[in-house]
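Peer 1: predicted model and sequence follow; I will ask about them next.
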Amino acid sequence: MNVIAPATDDSKARLDRLAGIAERLLERCQARGASQAEVSCSEETGLNVNVRMGEVETVEATRDRGIAVTVYFGQRKGSASTADLREESLDATVEQACAIACHTEDDEAAGLADRELMATALSDGRLSEFDGWHPWAIEADQAIDLALACETAGRDMDPRIANSDGASFGSGSSLSVYANSHGFLGRERGTNHSIGCALIAGRGDAMQRDGWYSYALAAEDLESVGAIGRRAAERAVSRLAPRQVPTGDYPVLFAAEVARSLVGHLVGAVSGGALYRKASFLVDSAGSKLFPDWFAIDELPFLARGLRSSAFDAEGVATREAPLVKEGVLQRYVLGSYSARKLGLQTTGNAGGVHNLQVAANAGDLDSMVRGMGRGLLVTELMGQGVNTVTGDYSRGAAGFWIENGAIAYPVDGITIAGNLRGMFSAIEAVGTDVDPRSHIRTGSILVGRMIVAGEGDAA
């Protein structure tokens, strides 16, 4: 990889400017009679490159910004937004938000999060940062070279690589300020960088596609372009000559990169919006045992270089380290203040989502888990949206590898795996140490002891 040079850093001055805008907007909201108000200001920059078959396809530099204003007149709410920072546009945005509030109905759950829950250590506008700011001073021609080198490494890896879906490079930064009429003002800044490659192995009807990518907040944490390309090639070639498997009930091992989707389904089912709408199979499940005794998930919002680290949520509420699942028991829901009020509960500091979930491991790496499962299915790709969060029914297309005698026997595709999430959660037998670092849901591979695998014919 080329030498990584830090970008010239004027981010604090830009954050000061956004903070000044937020404070002025709050003053204007209050001058127009709003009982409460909140303002979000953001600015994002990015460079994205796509290449394919040794040729440049796209180069895109972006610079976006946005201002969102929400006002409350009692329990009537109005919101408006703009990307125009001229004073007349900011005035018009406040006017629009106030006008909208005048035409809405009272909502008993509306309003800012409670004042005493604010992240008070940041109320003076100090920066909330957990080693997540690593700007990269890279020019477009350098980014193109990296993407081309990644694709070339993959294409040269194996003669069976016949084509390419291309390689990509991305680098971006974001600045944000959130302020409200409780006197809270918080600032955040972050960066993200990625390199990926997708390749096609085989020819004609026998072609298979797969890829790999690396994603990190700091460029030095990215895998090398050569390693990414070669891994993409290895994954594509490994899928050649797939078979189906006999329909039956088998152990299913979800590789880490797809295992996090299971945790994502849990989070969706215990999130406030689904709960107060009664659109979740886990309504009234806090305090219930959903997983085996050893299973645990913790929320860790203060991780250095964590992909979702923050000292406050989208409402200014202080985040905190807290278990989501402990000894197999669901400890709490995932709530912002609105959904919490609808449920008669208190916010959990999760307006805007969860912050760095860590799933505890009780097994070794993927290879050791494959050896231990004996016979079953290793899933490396999931397709379709066949998950019903109201009932928990789960049915998705899948591809991966068939395991016999603790070793990979052959690739499989064109199959469906099915079950019910409640039953799948209770049937988890192991979580590996092979954590995929590319997500804020940090989990290794997950072994579910028994699922329906629909392939062809009857079970062997």
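Peer 2: That came through fine. Numbers count the residues shown, from 1 in each chain.

Peer 1: please count neighbours and contacts with C-alpha atoms only from this point.
Peer 2: Fine.

Peer 1: what about the strands in the stretch 351-460 of the chain?
Peer 2: Remark: strands assigned in the stretch 351-460 of the chain by DSSP state E, counting those that start in this stretch are 357-359, 376-383, 393-404, 407-420, 428-431, 441-442, 446-454.

Peer 1: to residue 66, which of these lies closest?
Peer 2: Shortest distance between residue 66 and the strands of the stretch 351-460 of the chain, using CA to CA, is found for strand 441-442: 27.4 Å.

Peer 1: elements contacting that closest one?
Peer 2: helix 256-269, strand 357-359 (3 or more CA pairs under 8 Å, 6 or more residues apart in numbering; DSSP states H and E).

Peer 1: packing partners of the longest one?
Peer 2: Put plainly, it is helix 256-269. strand 376-383, strand 441-442.

Peer 1: what's that helix in contact with?
Peer 2: Around helix 256-269, the neighbours that count as contacts under CA atoms under 8 Å, 6 or more residues apart in numbering are 274-275, 280-283, 334, 379-382, 389, 434-436, 441-446.

Peer 1: go with 7 Å
Peer 2: Helix 256-269 has contacts (CA atoms under 7 Å, 6 or more residues apart in numbering) with 280-282, 380-381, 389, 434-436, 441, 443-446.

Peer 1: now neighbour count too, for those, in a markdown table please.
Peer 2: Listed next are these as a markdown table, based on neighbours: other CA atoms under 10 Å:
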| residue | neighbour count |
| --- | --- |
| 280 | 22 |
| 281 | 20 |
| 282 | 24 |
| 380 | 18 |
| 381 | 17 |
| 389 | 20 |
| 434 | 20 |
| 435 | 23 |
| 436 | 18 |
| 441 | 24 |
| 443 | 28 |
| 444 | 30 |
| 445 | 29 |
| 446 | 28 |
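
Peer 1: next up, a structure to set beside the first:
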Amino acid sequence: MDEDTRRLVAVAERLIDAAKRAGADAADAAVVRSFGRSVSVRLGKVEDTESAESEDLALRVFVGQRVSTVSANIDADVGRLAERAVAMARVSPEDAYAGLADADRLAEGDIDLDLYDPTSLSSEEMVEQALALEDAARAVSGVTNSGGASVSAGASGLVLATSSGFSGHRMRSGFSRSVSVIAGEGVKMERDYDFDSRIHYGDLEAPETIGRRAGERTVRRLDPKLPKTGSYPIVFDPRIARGLIGSLVGAINGAAIARGTSFLKDRMGEQVLPTSMTLIDDPLLPRRAGSRAFDGEGVRGERMALVEDGILKSWVLDTATARELGLSTNGRASRSSGGVSPSSSNVILSAGSQSPEDLIRETGNGIYVHELIGQGVNMVTGDYSRGATGFLIENGELTTPVSELTIAGNVRDMLLSLTAANDLDERFSIVAPTLRIEKMTVAGR
């Protein structure tokens, strides 16, 4: 534990002591530290450089079955903050499910998940990389303008202490490179982008690789057509597939189940994916975006199947939501300045046996979607309607770019008709390959 972490642990422990002196029956305190730098360039010139560092705290107190959460900058008066939190709790409505995680569920011992890389980049290095990103993208024939390139590096850490005796800390670094460019002229311009984001600096793709791919993606979108209205097989690019699986994860979040606002609220133990598919949540994977040695309540989550062989097996639960549903937490609590809520960690959909190219070839005729517009998912009913762009699939090949179409269906039916490729990308907290949906309604010309 370094000096900064020891200092933040001491702040959290003082908050707990102050809350108890102010009359709280129980409390937990989170101290969050973050720091980072970023640079952005456009058309070969530096547009912006930023550096930020913050230390904030959140105190959650319980008075009987009443709870409140307050947040402040780390320089706040600890005693006054605790008094205010307790006063707020005393006038809050009772919550029969409020309380700290059971002591026997709290994490013990340290686990090194290799989530912190201390690499420090100078502003000059970051500018050089951003310029290389943009230069590579603009060098692609057909690219006519730039939306800019950016490079960022930083880290964030959490210290958590509870009145039941838990004390833990974790730190995560992050490095990213991104670029956006434009192809075409006038009303026939198209835009696209590419990026990479990693926990460890050495894992980042080269700026030239990212930039070239962004340029090629953009040029390929030129001169789009509007497909005929009809019913088509739809293939989702992994960027879009992650969002679809995210909708599934949102639908099995315990908070949505407890409120009755999920289209899967009555489907536990039933088939929600094809029998060939399993969906895993695992917070203990080294060097992964969603990993954490303990959750926002100090509980150590373990690998679990959300969906196994197509059958829904688990909700995503924190302590309060689990109690409301008559269950036990599975260590999926996340913290924010507003309190604690359930949240998944590393969600991984099982891969299929085909390459993306083979999946497209097998599709024959359909539409490949690489970008969606709008937030047209009704989480209560599962109804799905989004604007989309992509490519026609004709005779098993990607051909004409298409845009300004709308795809529609119901997420329950979409999930049950999935076929997966084998191109899992492990950079993200939701890992999903290229996915094909058997049929969706397409509104075109």
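Peer 2: In hand now; what should we look at? Just so it is clear, the model here is predicted, and its values are computed rather than measured.

Peer 1: reformat the helices and strands packed on strand 441-442 of the first structure as JSON lines; add distance to residue 318 of the first structure and mean neighbour count.
Peer 2: Below are those laid out as JSON lines (distance: least, CA to CA, whole Å; neighbours: other CA atoms under 10 Å):
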{"stretch": "helix 256-269", "distance to residue 318 of the first structure": "20", "mean neighbour count": "19"}
{"stretch": "strand 357-359", "distance to residue 318 of the first structure": "17", "mean neighbour count": "23"}
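
Peer 1: how about JSON lines for the strands of the stretch 351-460 of the first structure, with distance to residue 20 of the first structure added?
Peer 2: Listed next are those as JSON lines, based on distance: least, CA to CA, whole Å:
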{"stretch": "strand 357-359", "distance to residue 20 of the first structure": "34"}
{"stretch": "strand 376-383", "distance to residue 20 of the first structure": "46"}
{"stretch": "strand 393-404", "distance to residue 20 of the first structure": "48"}
{"stretch": "strand 407-420", "distance to residue 20 of the first structure": "50"}
{"stretch": "strand 428-431", "distance to residue 20 of the first structure": "47"}
{"stretch": "strand 441-442", "distance to residue 20 of the first structure": "34"}
{"stretch": "strand 446-454", "distance to residue 20 of the first structure": "47"}
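
Peer 1: if I've got this straight, residue 12 of the second structure is in a strand?
Peer 2: No: using DSSP: H, G, I helix; E, B strand; the rest coil, the secondary structure at residue 12 of the second structure is helix, not a strand.

Peer 1: wait, isn't it in contact with residue 32?
Peer 2: No: the criterion here is CA atoms under 7 Å, and residue 12 of the second structure misses it with residue 32 at 10.1 Å.

Peer 1: who's more crowded, those two?
Peer 2: residue 12 (26 against 22; other CA atoms under 10 Å).

Peer 1: how close does the residue opposite the more buried one in the first structure once aligned get to residue 64 of the first structure?
Peer 2: Under the alignment (TM-score structural alignment), residue 12 of the second structure pairs with residue 22 in the first structure. Distance, residue 22 of the first structure to residue 64 of the first structure, using CA to CA, to the nearest Å: 17 Å.

Peer 1: where do the helices sit along the second structure?
Peer 2: With helices called from DSSP state H, the second structure shows them at 3-21, 78-90, 123-138, 207-220, 238-251, 254-259, 319-324, 356-363, 411-416.

Peer 1: contacts for the first one, please.
Peer 2: This points to helix 3-21 of the second structure. 27-31, 61, 78-79, 82-83, 159-163.

Peer 1: which residue of the second structure is paired with residue 391 of the first structure in the alignment?
Peer 2: Per TM-score structural alignment, residue 391 of the first structure is aligned with residue 381.

Peer 1: if we can go back for a sec, tabulate the helices of the second structure (a markdown table), appending distance to residue 296 of the second structure.
Peer 2: Shown next, in a markdown table, are the helices of the second structure (distance: least, CA to CA, whole Å):
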| stretch | distance to residue 296 of the second structure |
| --- | --- |
| helix 3-21 | 14 |
| helix 78-90 | 19 |
| helix 123-138 | 33 |
| helix 207-220 | 34 |
| helix 238-251 | 18 |
| helix 254-259 | 15 |
| helix 319-324 | 10 |
| helix 356-363 | 37 |
| helix 411-416 | 30 |
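
Peer 1: between those, which one is nearest to residue 333 of the second structure?
Peer 2: helix 319-324 (7.5 Å).

Peer 1: so for the second structure, which residue is the most central one in space?
Peer 2: residue 429 (5.5 Å; CA atoms, centre = their mean).

Peer 1: counterpart of that residue over in the first structure?
Peer 2: In the first structure, residue 429 of the second structure lands on residue 440 (TM-score structural alignment).

Peer 1: touching, that match and residue 305? I think so.
Peer 2: No: assessed by CA under 7 Å, residue 440 of the first structure is found out of contact with residue 305, at 10.4 Å.

Peer 1: quick one: stretch 278-286 of the first structure aligns where in the second structure?
Peer 2: Against the second structure, stretch 278-286 of the first structure falls on residues 260-268 (TM-score structural alignment).

Peer 1: and for stretch 360-369 of the first structure?
Peer 2: So stretch 360-369 of the first structure sits over residues 350-359 in the second structure, by TM-score structural alignment.
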